[in-house]
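1. Sequence first, predicted model second:
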Amino acid sequence: MAATARITTPFDAESTAAEVVEGIDLTGRRVIVTGGASGIGVETARALAGAGAEVTLAVRDTAAGERTAEDIVATTGNKRVLVARLDLADQASVAAFTSGWEGPLHILVNNAGVMASPETRTPEGWELQFATNHIGHFALATGLHRALAAAGGARVVSVSSSAHLRSPVVFEDIHFRERAYEPWSAYGQSKTANVLFAVEGTKRWADDGITVNALMPGGIRTRLQRYVSEEELERLRAAVAASGEQMSWKTPEQGAATSVLVATSPLLEGIGGRYFEDCTEAELSEPGLSRHGVAAYALDPEAAARLWQVTTETLAA
């Protein structure tokens, strides 16, 4: 398959994670799923464990992680489901996690996130959504680079969102120090950063056999929406309806499908720097005109290289 060909698969918006991974044997593979104790993270981890992988749930709440691990073991019969503490907004926590990891890592699913939170800053003064959704995952992936390289053909899965269509990365004021804070713009630029990470990560790590792809899981009712009121959701539904589209909810099992596809599908062997939705590579979209597709600014190699440099400098400061 030509590297420039758009990837299509037999799966769609209604496919589940279990259907996507059916017939794929992950025995001997080691996986990390951030945010693996809630929402689509649980079903992502369950599907990968069900295929035979050793899965580590990287979570803030280890008690919830242990309960989830017990449930996954009970439903899959795979006892190699582990729990480790990870707070992506706490760089000491990320460093402790990466330094404590031993051996190869075949699949890293950067799934955890925070959406549309009130204005909050980390101790470093970073805006919380960007700090969690991008900087934390960037530090995690780069900290695990050696483990990924050791695996041979490792994959990194960057869970983005259609909300990336709301905002590019505003390099002049990433952390809203000058402009007024707006929760959805902050979320949108963090999700654009998730796609740009896939673009530059694939380029930088090609010689290590590591590929990075981003995806939009779809709309799923989970704790991710804990900061979003029912009134806000209703306004979103009305806006979508006015655009001529429908806002439908996926089950968590369906929401995890694209993550699992990107993590395991033979169709993506050696393919990186792409953005997927509904189990298919997305086409370019014009922000403001659709909730589907990927913005050109999210795939811009110059912006991707700049973001990598800015993030590296931010972490070193």
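-> Yes, it's here. Numbers count the residues shown, from 1 in each chain.
2. For the rest of this, base every contact and every neighbour count on C-alpha atoms.
-> Noted.
3. just the strands in the protein please.
-> 30-34, 54-59, 81-85, 107-110, 155-159, 211-216, 275-277, 280-281, 284-285, 294-295 (DSSP state E).
4. looking at those strands, which is closest to residue 309?
-> Nearest of the strands of the chain to residue 309, taken as Cα to Cα: strand 211-216 at 17.3 Å.
5. Give the other helices and strands that the closest one contacts.
-> Of the remaining helices and strands, those touching strand 211-216 by 3 or more Cα pairs under 8 Å, 6 or more residues apart in numbering; DSSP states H and E are strand 155-159, helix 183-204, helix 257-264, strand 275-277.
6. Redo these as a markdown table? Include distance to residue 47 and mean neighbour count.
-> Conversion of the helices and strands packed on strand 211-216 to a markdown table gives the following (distance: least, Cα to Cα, whole Å; neighbours: other Cα atoms under 10 Å):
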| stretch | distance to residue 47 | mean neighbour count |
| --- | --- | --- |
| strand 155-159 | 15 | 28 |
| helix 183-204 | 23 | 26 |
| helix 257-264 | 7 | 28 |
| strand 275-277 | 18 | 27 |
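7. do you know which of these lies nearest residue 55?
-> Of all the helices and strands packed on strand 211-216, helix 257-264 sits nearest to residue 55, with 12.7 Å by Cα to Cα.
8. between that closest one and strand 155-159, how big is the angle?
-> Helix 257-264 and strand 155-159 are oriented at 160 degrees to each other (axes from the mean of the first three to the mean of the last three Cα atoms, to 10 degrees).
9. could you say what helices and strands helix 257-264 packs with?
-> Applying 3+ Cα pairs under 8 Å, 6+ apart, one finds that helix 257-264 contacts helix 17-21, helix 39-50, strand 107-110, strand 155-159, strand 211-216, strand 275-277.
10. how big is the angle separating that helix from strand 30-34?
-> 150 degrees.
11. who's in contact with residue 310?
-> If you count contacts by Cα atoms under 8 Å, 6 or more residues apart in numbering, residue 310 has none.
12. try 10 Å this time
-> Residues in contact with residue 310 (Cα atoms under 10 Å, 6 or more residues apart in numbering) are 171, 304, 316.
13. what about the first one, how many residues close to it?
-> So that's residue 171. 12 (other Cα atoms under 10 Å).
14. next, the one to line up against it:
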Amino acid sequence: MTQEPTLVTTPFDAESTAREVVADIDLTGRRAIVTGATSGIGVETARALAGAGAEVTLAVRDVGAGERVIEDIRATTGNDRLRALPLDLADQASVADFVAAWRESLHILINNAGVMMTPETRTPEGWETQFATNHLGHFALATGLHPALAAAGGGAGGGARVVAVTSVGHLRSGVHFDDIHFRDRPYDPEAAYGQSKTANVLFAVEAQRRWADDGITVNAGHPGAVLETRLTRHLDQEAVNAAMRSGNYHVKSPEQGAATAVLLGTWPPLEGVGGRYFEDCNEAPRHEDGVRAGVADHALDPGAAERLWQLSTAELAAASRV
């Protein structure tokens, strides 16, 4: 019987903030990209990295909004090494343009942006929007930036880090390889979201296997229940309030929600420790029935992770030929 690896534990927990996580870490000279950094945990992720001295690029759909966030972060951190660049993860041409324009080594990539339980919509490729945005867009971004991450892999201050921001919603669904884009089955926004979030974890599993020798550490992290964000705009507010009253959720501030991603992107003891799923700043145990926490077996399946990588590569290749 194969023994489960020891879970990673840290001095931090569900109450910790992103600023507390990096309080003793100097990121001077390191470059970071945070996607979706114009609201919620994305802003606080960027703020914490900037506060620790990193050069931070906000990869955002609305550059004007990004510039306003930069003014705020600059005022609170004193860091002038900030910029906003356009990136629409649902638009493969936008992702390709972003990658082509990146000329420097890259130390930290936080794949934070996402959409949640949207009505049924599709990209020009015919891809279901949640899977296209949450997984395929970030997959194209991370693989496209792999040379930049590898270039930073052996640098001072440790190797490069990639963080896939996922969700406890991954418990809802594995990846349905036979019908990822809901072409044959009825569209279910919750299942589509869950599938995309499982894909985020599987990406971390396979990227760690493929990229570890390049000095790149890849992990997935669930931020927790953060209500002060645009991510929940498609949810029924009464249902959200009822869920909060149920006691199954610990509501976090955006500063607390950003802590796990910041930890995965910066905490020195995680150097080389990847392919794992974290929540509340610690590696999560396997999910148990009746508990809305932990990581599902289907999200850590190495066979599914490799299959998803191959499928995603094929999807992007087919799209580039259109």
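-> Arrived safely, thanks for sending. Please read all numbers here as calculations on a predicted model, not as lab measurements.
15. Residue 216 of the first structure: which of the contacts of residue 310 of the first structure is nearest?
-> Residue 216 of the first structure lies nearest to residue 304 out of those, by Cα to Cα, at 18.2 Å.
16. Residue 30 of the first structure versus the residue nearest to the closest one when sequence neighbours are not counted, what's the distance?
-> Leaving aside its chain neighbours, residue 304 of the first structure sits nearest to residue 196 (4.6 Å; criterion: Cα to Cα, 6 or more residues apart in numbering). Distance, residue 196 of the first structure to residue 30 of the first structure, by Cα to Cα, to the nearest Å: 25 Å.
17. ok so, going back, out of the helices and strands packed on helix 257-264 of the first structure, which one sits most buried?
-> Using mean count of other Cα atoms under 10 Å, the stretch among those with the largest mean neighbour count is strand 211-216, at a mean of 30.
18. okay, and that strand goes to which residues in the second structure?
-> Aligned by TM-score structural alignment, strand 211-216 of the first structure corresponds to residues 217-222 of the second structure.
19. In this structure residue 45 of the second structure contacts residue 54, no?
-> No. Contact criterion Cα atoms under 10 Å: residue 45 of the second structure and residue 54 do not qualify, at 11.5 Å.
20. Identify the contacts common to the two.
-> Common neighbours of residue 45 of the second structure and residue 54 (Cα under 10 Å, 6+ apart) do not exist.
21. which residues in the stretch 101-250 of the second structure form helices?
-> With helices called from DSSP state H, counting those that start in this stretch, the stretch 101-250 of the second structure shows them at 129-131, 138-144, 146-152, 189-211, 237-245.
22. mind giving me CSV with these and columns for distance to residue 320 of the second structure?
-> Converted to CSV, the helices of the stretch 101-250 of the second structure look like this (distance: least, Cα to Cα, whole Å):
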stretch, distance to residue 320 of the second structure
helix 129-131, 18
helix 138-144, 11
helix 146-152, 18
helix 189-211, 21
helix 237-245, 39
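23. and of those helices, who's closest to residue 300 of the second structure?
-> Distance to residue 300 of the second structure, taken as Cα to Cα, is lowest for helix 189-211 among the helices of the stretch 101-250 of the second structure, at 6.1 Å.
24. Next, the angle strand 216-222 makes with that closest one.
-> Interaxial angle, helix 189-211 of the second structure versus strand 216-222 (the same axes, to 10 degrees): 160 degrees.
25. Distance from helix 189-211 of the second structure to the middle of the chain?
-> Per Cα atoms, centre = their mean, to the nearest Å, the displacement of helix 189-211 of the second structure from the mean C-alpha position of its chain is 10 Å.
26. by contact count, what packs against it?
-> helix 129-131, helix 138-144, helix 146-152, strand 160-165, strand 216-222, strand 277-279, helix 302-321 (3 or more Cα pairs under 10 Å, 6 or more residues apart in numbering; DSSP states H and E).
27. Out of these, which gets nearest to residue 108 of the second structure?
-> Checking those against residue 108 of the second structure by Cα to Cα gives strand 160-165 as the closest, at 4.8 Å.
28. residues in the first structure aligned with the closest one?
-> Going by TM-score structural alignment: strand 160-165 of the second structure matches residues 154-159.
29. need the helices and strands packed on helix 257-264 of the first structure in CSV with distance to residue 88 of the first structure, can you?
-> Converted to CSV, those look like this (distance: least, Cα to Cα, whole Å):
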stretch, distance to residue 88 of the first structure
helix 17-21, 25
helix 39-50, 15
strand 107-110, 10
strand 155-159, 14
strand 211-216, 18
strand 275-277, 23
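30. and the residue mapped onto residue 234 of the second structure from the first structure, how far is that from residue 119 of the first structure?
-> In the first structure, the residue matched to residue 234 of the second structure (TM-score structural alignment) is residue 227. Between residue 227 of the first structure and residue 119 of the first structure the computed distance is 11 Å (Cα to Cα).
31. can you put the strands of the first structure in TSV and add distance to residue 200 of the first structure?
-> Compiled in TSV, the strands of the first structure are given as follows (distance: least, Cα to Cα, whole Å):
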stretch	distance to residue 200 of the first structure
strand 30-34	21
strand 54-59	24
strand 81-85	27
strand 107-110	16
strand 155-159	12
strand 211-216	9
strand 275-277	13
strand 280-281	18
strand 284-285	18
strand 294-295	16
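32. and of those strands, who's closest to residue 6 of the first structure?
-> Shortest separation from residue 6 of the first structure across those is recorded for strand 280-281, at 6.2 Å, computed as Cα to Cα.
33. mean per-residue distance, the closest one to the second structure?
-> Strand 280-281 of the first structure, aligned to the second structure and superposed, deviates on average by 0.3 Å (mean Cα distance after the TM-score superposition for the first structure).
34. matching residues in the second structure for that strand?
-> By TM-score structural alignment, strand 280-281 of the first structure lines up with residues 282-283 in the second structure.
35. Could you tell me how far that stretch lies from the centre of the chain?
-> On Cα atoms, centre = their mean, the centre of stretch 282-283 of the second structure falls 15 Å from the chain's centre.
36. Need the contact partners of that stretch.
-> 6-14, 219-221, 260, 263-264, 276-277, 294-295.
37. List the buried residues in stretch 73-92 of the second structure.
-> Neighbour counts over stretch 73-92 of the second structure (16 or more other Cα atoms under 10 Å) mark 73-74, 79-80, 82-92 as buried.
38. so which of the helices of the stretch 101-250 of the second structure comes closest to residue 299 of the second structure?
-> Closest among the helices of the stretch 101-250 of the second structure, once you apply Cα to Cα, is helix 189-211, at 5.3 Å.
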